[in-house]
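In: I would like to see how this sequence folds:
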Amino acid sequence: MSEPSGTTARELFDEARRELAESDAAIREHPFLDRLRAGEITQHQLRALAGEQHVIVSSDRRSFAQLATRFSSGLAGEFFLTMAEGEGTALGKLGTFADWLGMTSGDFRMHEPRPEAQAYPSYVSWLALNGSRAEVALAFLTNLAAWGANCAQVAAALRASYSAPDDVVGFFEFFATPPPDFESQALAVVDEGLSCGDSPLRARRAARLLQAYEQMFWDACNERPKGDGP
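Out: Presented below is the predicted three-dimensional model:
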């Protein structure tokens, strides 16, 4: 076990946010959101969005369960278990969005994921097997603001430009409003890891990579799937 670095979770979080300010802005101002507000995102693209999210949330749920098992003692175990439970809740809400789009469970099974969209959960799976508690908690804490802001924008655009009812946008609103104690709990997990010798450098690296994969997801959503009409 390495010696504690002396860095606090708050210091590490503030540093990561400064380092990722540019990518955070790029995600929040992604062209996909402009096109969604303008009603230019096709039904095919919305179905692809639902399909990609079904793969992502299902994978992340298993990854968080794996992390809860790896770090079963201390603060981290309960934190990751709560995150796994949250992904389960999100899956149910995603089903309502899919129903509105006329999708079935068979459509989910037949959906062909895009590599760019699935880089995010693939990295989360890697972290679940190889990452420290500080790496995972900092990465998600840093990424949460951009992801949550975009989910809020998607929900608003679906209402305004696609006449989506409240229950249909529930999946996006779920992520747009994280639990009020999420930040304090995540910081506590990062501090716990740092006190046990988790590397601050690796934690910042995890935050940078997860943020980059998040941007790749929105890039993929902005592309038209093969076979999409005019």
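In: Every contact and neighbour count from this point should use C-alpha atoms.
Out: Will do.
In: Sort out which residues of stretch 167-182 are buried, please.
Out: Buried positions in stretch 167-182, judged by neighbour count with 16 or more other Cα atoms under 10 Å: Val168, Val169, Gly170, Phe171, Phe172, Glu173, Phe174, Phe175, Ala176.
In: okay, these in a markdown table with secondary structure next?
Out: Shown next, in a markdown table, are those (DSSP: H, G, I helix; E, B strand; the rest coil):
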| residue | secondary structure |
| --- | --- |
| Val168 | coil |
| Val169 | coil |
| Gly170 | helix |
| Phe171 | helix |
| Phe172 | helix |
| Glu173 | helix |
| Phe174 | helix |
| Phe175 | helix |
| Ala176 | helix |
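In: here's the other one to compare against:
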Amino acid sequence: MVSKTSNDMTSELFTDCLNAEIDGLENLKILAEAMNIDNRKMDLYEPLSGCQAYTNYLTKLAVYGSDAEILAALLTDLPVWGYNCGKMSSMLQKNYGFDNNSCVFLDSFASALPKEFTDKSNELILSSIISPYYEKDIHTATGLILDYELLFWDTLYKHSIINQ
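Out: Predicted structure coming up:
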């Protein structure tokens, strides 16, 4: 996403997203350790297609979508993702004795998006809507990303009850 942006401001926004993902990956290791998921278990993990759909769609947007489509999808979905992460963190802490450190991955996403990020993103999105065609593409991107978000959580739920 960063390499194909149309301007410096968008490049900065996407770099912020990349840095959050890098931090998230490090924090995910802490959560995995708290759940007794070691490297061997990770190596043996078989991906669930319903959980992969979101990232595959976001990758498609990163390669083929406009800056506005990507930013609109992120602005629309990240609060939903964050809310769900916050709920999961609360449940893990309340019901399973996880501590704040073990839930740092979830809690970092549960925080509101920085105002500067949302303001700049909205400015770029609005400036790119130069015809109904672009508006439709943005609408499609935001709708699909939410559908894939729901599919992710539904897939986790489905597989959690199957394996009980």
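In: Need the TM-score from the superposition.
Out: Here the TM-score for the pair of chains, by TM-score structural alignment, normalised by the length of the second structure, is 0.90; 163 aligned residues with a Cα RMSD of 2.1 Å.
In: which position in the first structure aligns with Tyr83 of the second structure?
Out: Aligning on TM-score structural alignment places Tyr83 of the second structure opposite Ala149 in the first structure.
In: Leaving out sequence neighbours, find the closest residue to its match.
Out: With sequence-adjacent residues excluded and distances taken as Cα to Cα, 6 or more residues apart in numbering, Ala149 of the first structure is closest to Ala176, at 6.1 Å.
In: Return the residues in contact with the one you found.
Out: Trp147, Gly148, Ala149, Asn150, Cys151, Ala152 (Cα atoms under 8 Å, 6 or more residues apart in numbering).
In: one more time with 10 Å
Out: 144-155, 170 (Cα atoms under 10 Å, 6 or more residues apart in numbering).
In: and the gap between Asp198 of the first structure and Ala149 of the first structure?
Out: 29 Å (Cα to Cα, to the nearest Å).
In: Comparing the two, which shows the higher neighbour count?
Out: The neighbour comparison of Asp198 of the first structure against Ala149 (other Cα atoms under 10 Å) goes to Asp198, with 23 against 18.
In: can you give me the strands in the first structure?
Out: Assigned strands in the first structure: none (criterion: DSSP state E).
In: which helix is the longest one in it?
Out: Taking DSSP state H as the criterion, the first structure has its longest helix at helix 133-162.
In: Of all the residues in that helix, which ones are buried?
Out: Under 16+ other Cα under 10 Å, the buried positions of helix 133-162 of the first structure are 133-159.
In: try stretch 49-60 of the second structure
Out: Buried positions in stretch 49-60 of the second structure, judged by neighbour count with 16+ other Cα under 10 Å: Gly50, Cys51, Ala53, Tyr54, Leu58.
In: The residue nearest to the spatial centre of the first structure and Pro225 of the first structure, how far apart?
Out: For the first structure, the residue nearest the mean C-alpha position is Trp147 (6.0 Å; Cα atoms, centre = their mean). According to Cα to Cα, Trp147 of the first structure and Pro225 of the first structure sit 22 Å apart.
In: Stretch 200-210 of the first structure maps to which residues in the second structure?
Out: Under TM-score structural alignment, the match for stretch 200-210 of the first structure is residues 135-145.
In: With the first structure overlaid, report how far that stretch is off on average.
Out: Here the mean offset of stretch 135-145 of the second structure against the first structure after fitting is 0.4 Å, by mean Cα distance after the TM-score superposition for the first structure.
In: got the contact list for that stretch?
Out: Contacts for stretch 135-145 of the second structure (Cα under 10 Å, 6+ apart): 53-55, 57-58, 61, 65-78, 125-126, 128-129, 132-134, 147, 149-151.
In: Isn't His111 of the first structure up against Val55?
Out: Yes: between His111 of the first structure and Val55 there is a contact at 9.0 Å, judged by Cα atoms under 10 Å.
In: Quick one: map Arg40 of the second structure onto the first structure.
Out: Match for Arg40 of the second structure (TM-score structural alignment): Gly106.
In: mind checking the end-to-end distance for stretch 172-191 of the first structure?
Out: Per Cα to Cα, the first residue of stretch 172-191 of the first structure is 30 Å away from its last.
In: Distance from that stretch to the middle of the chain?
Out: Between the mean C-alpha location of stretch 172-191 of the first structure and the chain-wide mean there is a distance of 12 Å, by Cα atoms, centre = their mean, to the nearest Å.
In: how close does the residue lying farthest from the centre of the second structure sit to Ser11 of the second structure?
Out: Distance from the centre of the second structure peaks at Ser131, with 28.1 Å (Cα atoms, centre = their mean). Remark: distance between Ser131 of the second structure and Ser11 of the second structure (Cα to Cα) = 23 Å.
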